[in-house]
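**Q** Generate a structure from the sequence data that follows.
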Amino acid sequence: MVMHTYTFHVEESETGDGLDVDVYDEDGTIEASTWIGYEDYRVTAGDGDTETSETTFSADVMTLDLQVERDDGGFLVRVLGDAETLASERIADEEWGLSAE
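**A** Predicted coordinates:
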């Protein structure tokens, strides 16, 4: 099998009502994607600039998937490759200007 390089990208959606989470391959093709709706988690966005997070990693995998968890202070988003964690990003409410209802 061959190692591939991926980019894990998290940013607030254009409408400001959630987070867009994408994993791109080397050619810029989306390999995995999800949207995290703030309303689904009883979270609201504050005013001001939003963060963007980008992480690059390499892996030799057959499948990619995204997993989202919510705790008291934020989201934890993981990229899974063949069911193993390849990359993760903690989206802390305080850093991203989010507040729980």
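**Q** Only C-alpha atoms from now on, for both contacts and neighbour counts.
**A** OK.
**Q** got the buried residues for the helix or strand hosting residue 65?
**A** Take DSSP states H and E as the rule and residue 65 turns out to sit in strand 64-71. Across strand 64-71, burial judged by 16 or more other CA atoms under 10 Å covers 64, 65, 66.
**Q** which residues are contacting the following helix or strand past it?
**A** Sequence order places strand 74-81 as the next helix or strand after strand 64-71, per DSSP H and E. Strand 74-81 is contacted by residues 8, 59, 61-70, 85-93 when judged by CA atoms under 8 Å, 6 or more residues apart in numbering.
**Q** structure for this one too, so we can compare:
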Amino acid sequence: MTPDPATLRRLTDLVETRRDALPAIDVNDRASYARHREAALQVFKDLEKEGARWRNDFDFAGARLSLGGVTATSTMGPAMAMANWLVGARRRIRELQAGERA
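**A** Next up, the predicted model:
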């Protein structure tokens, strides 16, 4: 089920805010990668309260996020899956708004 544009906008604001707050990766600090990954996984877990389904497969660093009728994946990990989800959600909002005008 696809939610209305207002619900998708609320979800995009939430995902974008949480993704932007992830700890930075410092190429000179290997531990920063783990902190970033763990924080991103916590965002996925927190998004379950909004109905999200997700997976993260460390074998190939792939991640999948489904939320609000939009699904996105990334082989670069959960933070990039969130970025890809934002692109898809914004596209869906535009499609829904265009349908409302038709």
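**Q** TM-score of the superposition?
**A** The TM-score (TM-score structural alignment, normalised by the length of the first structure) is 0.33; 56 aligned residues with a CA RMSD of 4.2 Å.
**Q** rewinding a little: name the nearest of the buried residues of strand 64-71 of the first structure relative to residue 45 of the first structure.
**A** The nearest member of the buried residues of strand 64-71 of the first structure to residue 45 of the first structure, counting by CA to CA, is residue 66 at 22.2 Å.
**Q** The closest one reaches residue 32, doesn't it?
**A** Yes. Judged on CA atoms under 8 Å, residue 66 of the first structure makes contact with residue 32 at a distance of 6.8 Å.
**Q** what's the next secondary structure element after the strand or helix carrying residue 44 of the first structure?
**A** Assessed by DSSP H and E, residue 44 of the first structure sits inside strand 43-45. Scanning forward in sequence from strand 43-45 of the first structure by DSSP H and E, the next helix or strand is strand 52-59.
**Q** what angle sits between that next one and strand 74-81?
**A** 30 degrees (axes from the mean of the first three to the mean of the last three CA atoms, to 10 degrees).
**Q** Can you name the residues in contact with the lengthiest helix in the second structure?
**A** Of all the segments assigned as helix in the second structure under DSSP state H, the longest by residue count is helix 78-101. If you take CA under 8 Å, 6+ apart as the criterion, helix 78-101 of the second structure is touched by 4-5, 8-9, 12, 15-16, 19, 37, 40-41, 44, 56, 62-66, 70-74.
**Q** mind running it again at 7 Å?
**A** 5, 8, 12, 15, 19, 40-41, 56, 63-65, 70-74 (CA atoms under 7 Å, 6 or more residues apart in numbering).
**Q** Buried among those? Make that a PyMOL selection.
**A** Only the buried members of the contacts of helix 78-101 of the second structure enter the following PyMOL selection, criterion being 16+ other CA under 10 Å:
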select buried, resi 5+8+12+15+19+40+41+56+63+64+65+70+71+72+73+74
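**Q** State the pair within the contacts of helix 78-101 of the second structure that is farthest apart.
**A** 5 and 56 (27.4 Å).
**Q** residues contacting residue 87 of the first structure?
**A** For residue 87 of the first structure, the contact set (CA under 7 Å, 6+ apart) comprises 78, 79.
**Q** Point me to the helix or strand that includes it.
**A** Secondary structure (DSSP H and E) places residue 87 of the first structure in strand 84-92.
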